[in-house]
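1. Here is a sequence together with a model predicted from it:
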Amino acid sequence: MCTGKCSRLIGIVLFPLGLCAIICNLLLYFPNGKILATEEITDYVWYFHGIIGAGLLVFLTAFMTLGAGGEGCCANRCGMLLSVLLALLGTAGGAYCVVISAMGLVDGPLCDTGDGTYTYPFRNDTEEESYLFQQNTWDICREPENIVLWNIVLFSILLGLGAIEALLCAIQVINGLVGFLCGTCLRKRRTGIA
């Protein structure tokens, strides 16, 4: 496959992934569609890992890879080199999303356990198995309703999206380096004389 076509394909795939990451991060602010006070929302949501890391940083990479894969001013060796630099930024953004999502999954949600105060009941859990695999412990969180499932699903989706984006951006780093060293292999159409 041509490096230009590969860049274009990666750019096209990164856009919906980044949009999904932003939506998932925004949904974490509204557990079960409820508006909560700032101090009642899980700490890891405030790192903006889906909005900035897997969203905006990946959008920058997607724009540049589309430009490097097209037939415009960026479809040359210089454009490929710039796509490498932005793909490194996108890889870091995807990895950041993976790390924060994993930490959010390990620590569990912030919730009211019935006494009116919001705590992390699963943080520093000393049991052999994580709360993730013991569904019978999830009912310890009374408010917001179903917060454990809400956090597990959204943080898992963000973890997966971040991993896919980091992988695609890493592939673009390699593709961009090959395009920079060997050229983009885009052929301009000849018009007129055959």
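-> Structure received.
2. hey, let's count contacts and neighbours off CA atoms from now on
-> OK.
3. hey, where'd the helices end up in the protein?
-> Using DSSP state H, the helices found in the chain span residues 3-27, 57-69, 77-107, 147-182.
4. any chance of these in a markdown table, plus mean neighbour count?
-> A markdown table is the format used below for these (neighbours: other Cα atoms under 10 Å):
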| stretch | mean neighbour count |
| --- | --- |
| helix 3-27 | 21 |
| helix 57-69 | 26 |
| helix 77-107 | 23 |
| helix 147-182 | 22 |
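5. which one of these lies closest to Gly114?
-> Nearest to Gly114, of all the helices of the chain, is helix 147-182, at 13.6 Å by Cα to Cα.
6. which other helices and strands contact the closest one?
-> helix 3-27, helix 57-69, helix 77-107 (3 or more Cα pairs under 8 Å, 6 or more residues apart in numbering; DSSP states H and E).
7. swap the cut-off to 10 Å and go again
-> Other elements packing on helix 147-182 under the criterion 3 or more Cα pairs under 10 Å, 6 or more residues apart in numbering; DSSP states H and E are helix 3-27, helix 57-69, helix 77-107, strand 111-112.
8. try this one next to it:
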Amino acid sequence: MCSFGFARSLGFALIPLATCCIVANILLFFPGGATNYVQDNHVSLFPWLFMGIGGGGIAVFLPAAVFLSMGKCASNWVTDSCAMCGSVLASLVGLAGSAYCFVVSMLGLLKGPYCFTSLGWAYPFDDDTAGSYLFDRDRWIKCIQPVNVVEWDVTLLSILVGLSVLEFIILFLQLVNGMVNAVCRPCCYKQEYSLNA
């Protein structure tokens, strides 16, 4: 069985995930679709860390491109092993990006949104223990503007957390696949050669 086909299918799976991460990160700049908050610098710190654009997006597009370019099975073990080693390195880059996206998105969820409160612009849930505001919707009214900013941030950050977990799983699968094939494929070729000799 050719492991390159498996790698290509994983590459195809990563493209929509990375695209959705980029879109979710961009939407965090525009709560409720309004553009004035980013212009007035009244947006949370977390979108500016580009966890979805750089981490879950660009850093995941790289391994996706590598996996898709692997094509059909090569004809000799040297080429196969080099291709698999390249996919392992690309997987490591993607794993780092998806892990970064996960960590920053989780921190954003725990800290809560930056919004206008009765005391001015602030992070009103910053003093909460471990994001307890997430389970108490009655406290969300602390954020006066942007309208529904808590729902907006929680939804998009949760999407980024979920997507980054899926990306991490897919990239880990290819990391294992690449390592096993880079090590085992030369042995298989040698066995085939000795059987044919």
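-> Now that the structure is in, tell me what you want to look at. All values reported here derive from a predicted model rather than from experimental measurement.
9. quick one: which of the helices and strands packed on helix 147-182 of the first structure is nearest Leu181 of the first structure?
-> Leu181 of the first structure lies closest, by Cα to Cα, to one member of those: helix 77-107, at 7.4 Å.
10. which bit of the second structure covers the closest one?
-> Alignment of helix 77-107 of the first structure against the second structure: residues 81-111, by TM-score structural alignment.
11. compared with the first structure, how much does that stretch deviate?
-> By mean Cα distance after the TM-score superposition for the first structure, the fitted stretch 81-111 of the second structure averages 0.5 Å away from its aligned residues in the first structure.
12. which one of the helices and strands packed on helix 147-182 of the first structure lies closest to Ile51 of the first structure?
-> With Cα to Cα as the criterion, Ile51 of the first structure lies closest to helix 3-27 of those, at 4.5 Å.
13. What range does stretch 40-59 of the first structure cover in the second structure?
-> Against the second structure, stretch 40-59 of the first structure falls on residues 42-61 (TM-score structural alignment).
14. list the buried ones in that stretch?
-> 42-44, 46-47, 49-61 (16 or more other Cα atoms under 10 Å).
15. Find the centremost residue of the second structure, please.
-> Gly56 (2.8 Å; Cα atoms, centre = their mean).
16. Quick check, that residue in contact with Gly94.
-> Yes. At 7.9 Å, Gly56 of the second structure counts as touching Gly94 under the criterion of Cα atoms under 10 Å.
17. gap between the closest residue to Val98 of the first structure other than its chain neighbours and Cys141 of the first structure?
-> Nearest non-adjacent residue to Val98 of the first structure, counting by Cα to Cα, 6 or more residues apart in numbering: Leu159, 4.6 Å away. According to Cα to Cα, to the nearest Å, Leu159 of the first structure and Cys141 of the first structure sit 23 Å apart.
18. which ones are touching Asn25 of the first structure?
-> 45-52, 54-55, 101, 154-155, 157-158 (Cα atoms under 10 Å, 6 or more residues apart in numbering).
19. Brilliant, that's me finished.
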